[in-house]
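Enquirer: Please find the sequence and the predicted model below.
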Amino acid sequence: MANVANAILSVNISRHALSIVLLIYLANSQDIVVFQPTFLVASGPTVTSYLLGNTSGVSLTLRKVSLSNTTGSIGSPSCVEEATRWTLATEQIGKTALRLTLRFNQSLRLCTENDTTGDCCSKPLCVLETLQVSACVGSTPQASLLIQASLYAQLFPTNAGSDNQTVIPNQVYQPLGVCPCDLTHRVCDVRCCCDEDCSSADLKLVASHCLPGPFGGQVSPAPEYQCSVQSSENTPDWFPFLCVHSPPENSPYLGLFYQGNTVSSIPGPSFQRPMLKAPVPVYVQGSPIVTLNGQFFTIPQMLFGQCLKMAPVAFLKDFSVECVSLLLSCPTGAPLQTQLTDLSTEVKNGNGGVVVVNVTDVVIPDVSVFVSESSVVNAISERLECPNVTVALDYKFFWTGNGITGITLTRTVGTITSNQSVMLTARYSAAFLNREFRPESNSGNPGYQVGKPVIAGVVENGTEVIQRRIMNIWKSVHDGLCSTAQKKMVIFGENSTSGCLLPVSRHDLTQCNLLREKVTNLQETLIAATYVAKRGNPDFTSLMDWVNISYATLNSSAAMGKVTSACDGVPSHQHIQVWTLITGQIGGIPQREIHALEVNYSRTTWTLECGGGDISSCQDPDTPQLFSITSSVTFIDIPVNTGPPKSRFQINFTEYDCNRNDVCWPELAFPFTRYFTGEPYSQSLAKGMVLVGMFIAASILGTPWRQIRQAWHNAAL
């Protein structure tokens, strides 16, 4: 039967672009190759897979494998080629990917009785085998791909169909026909059981799936109210007087197919997929930004601890990352070497228009903030002299509603000069600004949320509005020196300790006042505020939402008198103590507030260490030693007061406390006390009263009460 065949499924391997790029990056970083995916189930004659990694010098072999009868598993990969019924074709995609395509080189038609060519299938299940593709370097396998193939033979119609379409005549005055679903000439139409072109074998296949109703040729007989339907059997009494005379031309089914005009058929294929235009992206929070050519707009970002050079940018998702690269030679490609034409990208704005990235260059003469020396000193043979290296890309996206109104990029470039290999820390950021204004985010609503920054503030001169500030602690990077150290925000609920190293020489220790002032200034730069917000969404115009920061200085160490190469009272450690309190709950979530904040400075004595083999710092007044400057933050929870304090009697007397005593005496008064919780109190009380009533009745009617009455009667006489 035409148009009836087993469907042949093709394997379409698709993975998210981000995961493929990540696998390529990891494979290249370890100089290995991997198949993606590593296992396929093929139900069609074509299979596609990818080989990712360093594919140079890699050869592919194909063989047929089977399960071992002893171990029950497939053996190890082999680099020996075997003859199969499949052909393997490869296509290089870039430098790090290879596309593999396997095609079945035999016909899938079912063999006839007199077929001797061999290019056919002897049974409906034509192919059932397991294939193994091995990626080899020389004679050593590096990776393998398993393919489970299960192919069925195709069933073709006995007579080839034609593209001729049956032209339906004007149906104004003539009936449609005895088989309206017979639409194709000399071809058996699917599910049209009244089609005369269908054989008996074809009709058996769709016997239970015939088209119902008049369209399938199942026209109901004339209704019983027609006068032409006269029968002596089962004729009602009203039939001769109330029957209806209607000619067959007035068939009620004619209107199901006739629309008033004749539509002429247009030659060509019956089914054509219309050409679809690319949809206009409507940006929502988290959706990727799309360029004019339909690609994702990418900026280097961090993913699973790795720096991904081409990561899609999500709408309204700010980020700031640092990517560290080892430079053994001058970079030649993006993102460290960028061109203006590549950065001026055309991006879809989400409203049917296009915005162009506006690039501004900033040239810095000193790149020491971004560069540090590497321990790999013998990795290069000549001096590094790399001009115009891109060390920072800072994007700003201006948006309104669900669209982008503008994009600006500040590219920071500089020249790297070194006699050895260096570690370059490039910075990339993206900030979304609404109408050129970027409001500061809150840290809770209303209470602080754990993991959000602590909000500090200071009152500017001449104003009553509190200006927002950030509390910081040290964040050492590169060599750990305070001159290159950065700062990280104090996060609510996160205890932390960090520091940096300050080089101090013997000459500096002879000027202790200047040294103390220098260390004090370094510590004070961490907290440039006088107030801290009680809650995560403070009012910057009301001091009721703020708490004064208390600064306290601990006692210095004992004076050392006149000691050379030593200074006492150096504020080397700064400690922030934050007292928090749970003030209530909103929707079952505890609301935390800051009750008080105190900053302490611990003073120590700095003395040069002259022991050991290195005594140059004690002899040379300009040779420095490294001293640590630390900062820490501790959050202390204030317990919630659940009620008035207990008396000594309540604390010590536990005889009648059922929670702290194995014997609970109040339970003996069951059911008149509420200590028993085995059943509702009302039921236990009712049962207890019934028992008391029965006891009283038994006492009155029993022998003791009768003796009491008799004794009372004898005494009365």
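Expert: Good, I have the coordinates. On a predicted model such as this, the values are computed, not experimentally measured, just so you know.

Enquirer: okay, CA-based contacts and neighbour counts for the rest of this
Expert: OK.

Enquirer: buried stuff in stretch 455-468?
Expert: 455-459, 465-466, 468 (16 or more other C-alpha atoms under 10 Å).

Enquirer: So which of those residues sit within helices?
Expert: Within the buried residues of stretch 455-468, no residue falls in helices by DSSP state H.

Enquirer: Of those residues, which is the nearest to residue 358?
Expert: Of all the buried residues of stretch 455-468, residue 468 has the smallest distance to residue 358: 30.4 Å, by C-alpha to C-alpha.

Enquirer: Could I get the contacting residues of that closest one?
Expert: 455-458 (C-alpha atoms under 8 Å, 6 or more residues apart in numbering).

Enquirer: again, only this time at 6 Å
Expert: Taking C-alpha atoms under 6 Å, 6 or more residues apart in numbering as the contact definition, residue 468 lies against residue 457.

Enquirer: Could you report the distance from it to residue 572?
Expert: 27 Å (C-alpha to C-alpha, to the nearest Å).

Enquirer: Longest strand in the protein, please.
Expert: Taking DSSP state E as the criterion, the chain has its longest strand at strand 566-586.

Enquirer: now for that one, which elements pack on it?
Expert: Applying 3 or more C-alpha pairs under 6 Å, 6 or more residues apart in numbering; DSSP states H and E, one finds that strand 566-586 contacts strand 589-607, strand 624-638.

Enquirer: and here's the other structure:
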Amino acid sequence: MPKMVPHFLFLLFSLTDAQTVDNKTVIPNQVYQPLGSCPCDFTDRICDIRCCCDKDCSTEELMLFESHCLSGPFGGQISQVPDYHCSAQKEDSPDWFPFLCVISPPENNPYLGLFYHGEEILTKPHTSFKKPSLSTPIQVDIYRQGSPIFTMNNQLFTIPQMALGHCIYNAPVAFLENFSYKCVTLLQSCPAGYPLQTLPSDLQIRVNSGQGGEVTVEVIDKLVKDLTGFISSGESGITSAKAQECENVNLALDYKFFWKGNSITRIILTRSVGTISVNGKVVLTTRYSAVFLSEELMSESNSGNPGYQVGRLIIAGIEDTQSGTFSVERTSINLWKPVNEGLCFTAEKQPIIFAENSTSGCLLPVNMNNMSHCDLLRKTVHSLQATLVTAMYVARSGNPNFQTKADWLNIGFMNASETSEDGKGRCSEIPSHIHIHIWTFVAGMIDGNPQRNIQTIEVRSTLSTWTFEFGGGDITETQLFPVTSSVTFIDIPINAGPPKNRFQINFTEYDCNRNDICWPQLAFPFTKYYTGEPHSQSLAKGLILVFLLITASLLGTPWRQIRQAWNSASL
């Protein structure tokens, strides 16, 4: 027992010294060896305590901890062969043991590949809250749907977008991914910098076309005088000596990307700018959108081929007078789409859907001062209604040619006359309702599907009388009046030919649609009443079937006699 103390002290000192020099045992080919030759052999050329398989331990050292060796596979003692293994068969094993035992090589055990011979990676100390550095996206040679768009400086092309309820000014744009967002900004002074205050030259960015070319953003400025849809708080109308006039503020940035194949051919930016009066706090709502159009604006998705399909948009157009030939610029016919408070000044517009009748409207606030100037009130309501239908033509079919005049119909406007003069809280002949009548018909059938076209379109205004209900006599008191719009589709019946005579109407014996028994169907497939396949194929199959029946009936008796004679000869 006294000899054990120096030995243990020597081993502990050696283990501490081994950890200092960081000696390691190299175990080769660990992928194919379970746990290595000795998993508990941590230090090289030094005996590890309680590691009975350590070859560095002498016989005397092993005697010190022979009865305290590390148990299990980590101590170098691989578990014994299980009883269900075929190599564990004993003399007293039952006869059926070879049929139900498991054959598996000794190397195939649960610990195979637990340790691998790989390279050593040294970690560097760093703070846990350090922001990770993001790698720059790899630029691709051609664009695919969803891939980011790059500039000629290998930078991401960005447009302000909404993400997680916040407006991100440097959000990348994905190829062929349309979006439209609104950002709300609280202004206490005139904005400075992107995206609210920019120069046209700052927006004329050189963009990589996707095939090695270059596309420069074309900027078109649009001056907005009515800021009702952008200033939601209404504080822009309050001015004082401290009010600031902010000119050329970006109210909307609408991008149009024209593409062909996997490349961008043209980019047009419509920048809506306006002058904002900031007095205190002003809530500004800006709009950002991106639309990808195939090659040209007129290449938008059709509404049918060739006839209109139910649920598709009505295709309308405005004639391009600048070109020498007939050309139509695509647009739409709209109805009111009230949002928020339902006021007409904040309402949006929704396009008309083919074969879907609809009625919608908005509310117009009117005070006593407006009711005393009925002519001005009529013009205001007429201007609001005129924004719904700005088109001159409507397409006859769902895939019109924008350079062929025969594919377009003129829109008929039926405006009522306005002659009366009213006042003192009453105004008559207000064009408060606009109704759109669209006559459609079935032009033909393609693969059993009816092809619907538009025959005529008419826009009619309905006049009404507005009477202001006096309240407390305050001239600034307002009352809400409805301004409505609707569309009705009228189907023109198909001409089924000359009328039937009395015999055709009363004689129903061979009419399969009006009689319970249809005699012509009994002769199918020789008649055309069978529509499961072409008549020629059904007729050919019927004739083959008849031929087989006749052949079987003629050859039935002779073949039976031959078979009987053959059986008699074999006996």
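Expert: On my side now, so go ahead. Values in this document were obtained by computation on a predicted structure and should not be read as measured data.

Enquirer: what TM-score do we get after superposing?
Expert: Superposed pair, TM-score by TM-score structural alignment, normalised by the length of structure 2: 0.54. Supporting alignment: 425 aligned residues with a C-alpha RMSD of 6.0 Å.

Enquirer: hang on, the earlier thing: the buried residues of stretch 455-468 of structure 1: which two are farthest apart?
Expert: Across the buried residues of stretch 455-468 of structure 1 (C-alpha to C-alpha), the longest gap, 14.6 Å, separates 455 and 465.

Enquirer: doesn't residue 569 make contact with residue 604 of structure 1?
Expert: Yes. Using C-alpha atoms under 6 Å, residue 604 of structure 1 makes contact with residue 569 at a distance of 5.4 Å.

Enquirer: Tell me where the longest helix sits in structure 2.
Expert: helix 535-570.

Enquirer: Find the centremost residue of structure 1, please.
Expert: Closest to where the C-alpha atoms of structure 1 average out (C-alpha atoms, centre = their mean) is residue 286, at 10.3 Å.

Enquirer: how far away is that one from residue 402 of structure 1?
Expert: Applying C-alpha to C-alpha to residue 286 of structure 1 and residue 402 of structure 1 gives a distance of 12 Å.

Enquirer: and if you look at residue 696 of structure 1?
Expert: Residue 696 of structure 1 is 83 Å from residue 402 of structure 1, by C-alpha to C-alpha.

Enquirer: again with residue 451 of structure 1
Expert: 29 Å.

Enquirer: One more: residue 532 of structure 1?
Expert: Note on residue 532 of structure 1: its distance to residue 402 of structure 1, by C-alpha to C-alpha, is 36 Å.

Enquirer: For those two, indicate the residue with more neighbours.
Expert: More neighbours surround residue 532 than the other of residue 532 of structure 1 and residue 402, with 25 against 16 (other C-alpha atoms under 10 Å).

Enquirer: That one corresponds to which position in structure 2?
Expert: In structure 2, residue 532 of structure 1 lines up with residue 394, judged by TM-score structural alignment.

Enquirer: what does residue 608 of structure 1 give?
Expert: So, by TM-score structural alignment, residue 608 of structure 1 is matched to residue 468.

Enquirer: quick one: its match and residue 425 touch, right?
Expert: Yes. In this structure, residue 468 of structure 2 is within contact of residue 425 by C-alpha under 6 Å, at 4.9 Å.

Enquirer: which ones among the buried residues of stretch 455-468 of structure 1 are found in strands?
Expert: Within the buried residues of stretch 455-468 of structure 1, residues falling in strands by DSSP E are 455-459, 466, 468.

Enquirer: Show me which of the residues you listed is closest to residue 705 of structure 1.
Expert: Using C-alpha to C-alpha, these come closest to residue 705 of structure 1 at residue 455, 83.1 Å.

Enquirer: In structure 2, what sits opposite that closest one in the alignment?
Expert: Match for residue 455 of structure 1 (TM-score structural alignment): residue 316.

Enquirer: ok, the spatially closest residue to that match that is not a sequence neighbour - contacts?
Expert: Using C-alpha to C-alpha, 6 or more residues apart in numbering and skipping residues adjacent in sequence, the residue nearest residue 316 of structure 2 is residue 394, 4.2 Å away. Residues near residue 394 of structure 2 by C-alpha under 6 Å, 6+ apart: 315-316, 408-409.

Enquirer: Mind picking the two most distant members of those residues?
Expert: Across those, the longest distance by C-alpha to C-alpha is 10.8 Å; it joins 315 and 409.

Enquirer: Between the two, tell me which one has more neighbours.
Expert: residue 315 (26 against 18).

Enquirer: Can you tell me how far the more buried one is from residue 401 of structure 2?
Expert: Counting by C-alpha to C-alpha, the gap from residue 315 of structure 2 to residue 401 of structure 2 is 11 Å.

Enquirer: Ok, residue 536 of structure 2 next?
Expert: 39 Å.

Enquirer: Mind checking which of those two has more residues around it?
Expert: Counted by other C-alpha under 10 Å, residue 536 of structure 2 and residue 401 do not tie: residue 401 has more neighbours, with 15 against 12.

Enquirer: Identify the residue nearest the more buried one in space, chain neighbours excluded?
Expert: That would be residue 407: by C-alpha to C-alpha, 6+ apart, it lies 6.4 Å from residue 401 of structure 2.

Enquirer: Count residues in the vicinity of the aligned partner of that neighbour in structure 1, would you?
Expert: In structure 1, the residue matched to residue 407 of structure 2 (TM-score structural alignment) is residue 545. Close neighbours of residue 545 of structure 1, defined as other C-alpha under 10 Å, add up to 16.

Enquirer: same check, this time on residue 370 of structure 2
Expert: 20.

Enquirer: Doesn't it lie inside a helix?
Expert: Yes. Judged by DSSP: H, G, I helix; E, B strand; the rest coil, residue 370 of structure 2 forms part of a helix.

Enquirer: circling back to that earlier point, would you mind giving the helices and strands packed on strand 566-586 of structure 1 as TSV with mean neighbour count added?
Expert: Shown next, in TSV, are those (neighbours: other C-alpha atoms under 10 Å):
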stretch	mean neighbour count
strand 589-607	18
strand 624-638	18
